[in-house]
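S.K.: Sharing a sequence plus its predicted fold:
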Amino acid sequence: MYTDVLKNLETKMQKTINSYKEDLKTIRAGRANPALLDNLSIDYYGTQTPLNQVSTINVAEARLLTIQPWDVSTISAIEKSILQSNLGITPSNDGKIIRLPFPALTEERRRDLAKLVRQYAENAKVALRNSRREAMDAIKKLEKNSEISEDELRTGEQEIQDLINKYTAEIDSITKTKEDELMEI
């Protein structure tokens, strides 16, 4: 009976891990990566539109992204969005293409990015703990309604704790890998 609760919990925890990985893609690690611009949107004729829906984004070199808007009139809005995004990159344009040169990361910027990685990790862990609390409440409710026995409740609680330990360890591993990547460049 409580196995449905466990399956639901594992699905939620996997979604949390996937979301955390997506968040990490937005942190630049010294080289150009179009995923850094995934969360940017511009005011396109009165509508907030994702940048990748109004332009072509390419990696021209290891440390250079190019953005070619389909409508040249959006160049200033794209530049404004990039400057407000706190990416630490200053765009330049030639009237048709915006270039984003990625400077080498300074030691201070690396530390700031590592701190941001740890903040994202903590947010993911909080989401895991919230999922655990919901699952614990669900199986306690099953036991209260006499749908499962007290022994099944204890077994379920232990399995929930094992799941959270597994996914917390995975977050720690991903975090360590990303921090190492940031610090060695």
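M.R.: Received it, and whenever you're ready, just let me know what you need.
S.K.: from here on, contacts and neighbour counts on C-alpha atoms
M.R.: Will do.
S.K.: Could you say whether the most centrally placed residue in the chain sits in a helix, a strand or coil?
M.R.: In the chain, the C-alpha nearest the mean C-alpha coordinate belongs to Asp23, at 1.2 Å (C-alpha atoms, centre = their mean). For Asp23, the assignment made with DSSP: H, G, I helix; E, B strand; the rest coil gives helix.
S.K.: and it, how far is that from Ile97?
M.R.: 27 Å (C-alpha to C-alpha, to the nearest Å).
S.K.: What are the buried residues along the helix or strand Thr16 falls within?
M.R.: Here Thr16, judged by DSSP states H and E, is contained in helix 3-25. Neighbour counts over helix 3-25 (16 or more other C-alpha atoms under 10 Å) mark 5-6, 9-10, 12-13, 16-17, 20-21, 23-25 as buried.
S.K.: and if you look at stretch 141-158?
M.R.: 142-143, 148, 152-153, 156-157.
S.K.: Let me have those in TSV, adding distance to Ser85 as columns.
M.R.: Below are the buried residues of stretch 141-158 laid out as TSV (distance: C-alpha to C-alpha, whole Å):
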residue	distance to Ser85
Leu142	47
Glu143	49
Ile148	51
Glu152	50
Leu153	47
Gly156	44
Glu157	42
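S.K.: hold the first one in mind and look at this next one:
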Amino acid sequence: AALPAFPSPDFLRECRRGFAKGRKSKDDDSANTTQVVEDIGPVVKSTASSQMEAALDALSRELTKLRTGRASTGMLDHIIVETSGVKMNLNRIALVTIIDSKTLSITPYDSDTIKELEKAIVSSPLGLNPKVDGQRLIAVVPPLTKEHIQAMCKVVAKSSEDVKQSIRRARQKALDTIKKAGYPKDSAKKLEKEIDELTKKFVKSAEDMCKAKEKEISLG
């Protein structure tokens, strides 16, 4: 899905005109300036927030793909299964449930796809070897090796850095937009501070997500 864009040059030009009109009349200056800040401020903040949220969503999907030593229903979601010439995510064609902390049950909505499901899971990098059990598959999640834990933690660290860069890019775009808008100095500083606070909040969320995943991996 396309990310929201920051205000267009035409919108910014209208803002600058609003400021210019305000300066012609001292009586109207305050009202005009306030109105323009209210017009563009929420747009800039909501756009930056949406872009940062999208970066966090992408991080969440990446972290879900990483296997830990415990069974989770989401660990198979990203696996692509080809059935009847059509490729789909596994969670679209099967119900995944947890039998216990180390065992998953994968029940296809169409029993004819069980072989394709088995092949896709075995081919994935998760290291699972499911067995057919009537109309479903049973997959035991093997314990992680020390090497696997180290490798997974490196992937988490890289994902963390990537998402923080995306969040900071959204911040920079917002600051550039504020600069181009021709804001009065005080109004610009206030909005920039709000964007910085937003950035800190999302960066912390990303760090917390990654720390939680590293802990989950390390516990096996």
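M.R.: That came in fine, so what should we check first? Here the structure is a predicted model, which means the values were calculated and not measured.
S.K.: picking up where we left off before, check which helices and strands the helix holding Thr16 of structure 1 sits against.
M.R.: helix 107-144, helix 150-184 (3 or more C-alpha pairs under 8 Å, 6 or more residues apart in numbering; DSSP states H and E).
S.K.: Read off where the last one ends up in structure 2.
M.R.: Meaning helix 150-184 of structure 1. Helix 150-184 of structure 1 lines up with residues 185-219 of structure 2 when matched by TM-score structural alignment.
S.K.: ok, and for that stretch, which residues are buried?
M.R.: Residues of stretch 185-219 of structure 2 classed as buried by neighbour count (16+ other C-alpha under 10 Å): 188, 191-192, 195-196, 198-200, 202-203, 206-207, 209-211, 213-214, 217-218.
S.K.: Also stretch 80-96 of structure 2?
M.R.: Neighbour-count burial for stretch 80-96 of structure 2 [16+ other C-alpha under 10 Å]: 80-82, 90-91, 93-94, 96.
S.K.: repeat for stretch 123-139 of structure 2
M.R.: Buried, per 16+ other C-alpha under 10 Å, within stretch 123-139 of structure 2: 126, 128-130, 136-139.
S.K.: Just the residues contacting it, thanks.
M.R.: Stretch 123-139 of structure 2 is contacted by residues 66-67, 79, 103-108, 111, 114, 118, 121-122, 140-142 when judged by C-alpha atoms under 8 Å, 6 or more residues apart in numbering.
S.K.: Does Val132 of structure 2 fall in a helix, a strand, or a coil region?
M.R.: Under three-state DSSP, Val132 of structure 2 comes out as strand.
S.K.: Structure 1: which residue goes with that one?
M.R.: Checking TM-score structural alignment: Val132 of structure 2 goes with Asn93.
S.K.: returning to what we had before: now find how far off-centre the next helix or strand after the helix holding Thr16 of structure 1 is within its chain.
M.R.: Downstream of helix 3-25 of structure 1, the next assigned helix or strand under DSSP H and E is strand 41-44. Distance, stretch centre to chain centre, for strand 41-44 of structure 1: 21 Å (C-alpha atoms, centre = their mean, to the nearest Å).
S.K.: Whichever strand or helix holds Ile138 of structure 2 vs structure 1, average distance?
M.R.: Using DSSP H and E, Ile138 of structure 2 sits in strand 136-140. Superposing on structure 1 and averaging over aligned pairs (mean C-alpha distance after the TM-score superposition for structure 1), strand 136-140 of structure 2 comes out at 1.5 Å.
S.K.: How about stretch 191-201 of structure 2?
M.R.: Averaged out, stretch 191-201 of structure 2 is 2.3 Å away (mean C-alpha distance after the TM-score superposition for structure 1).
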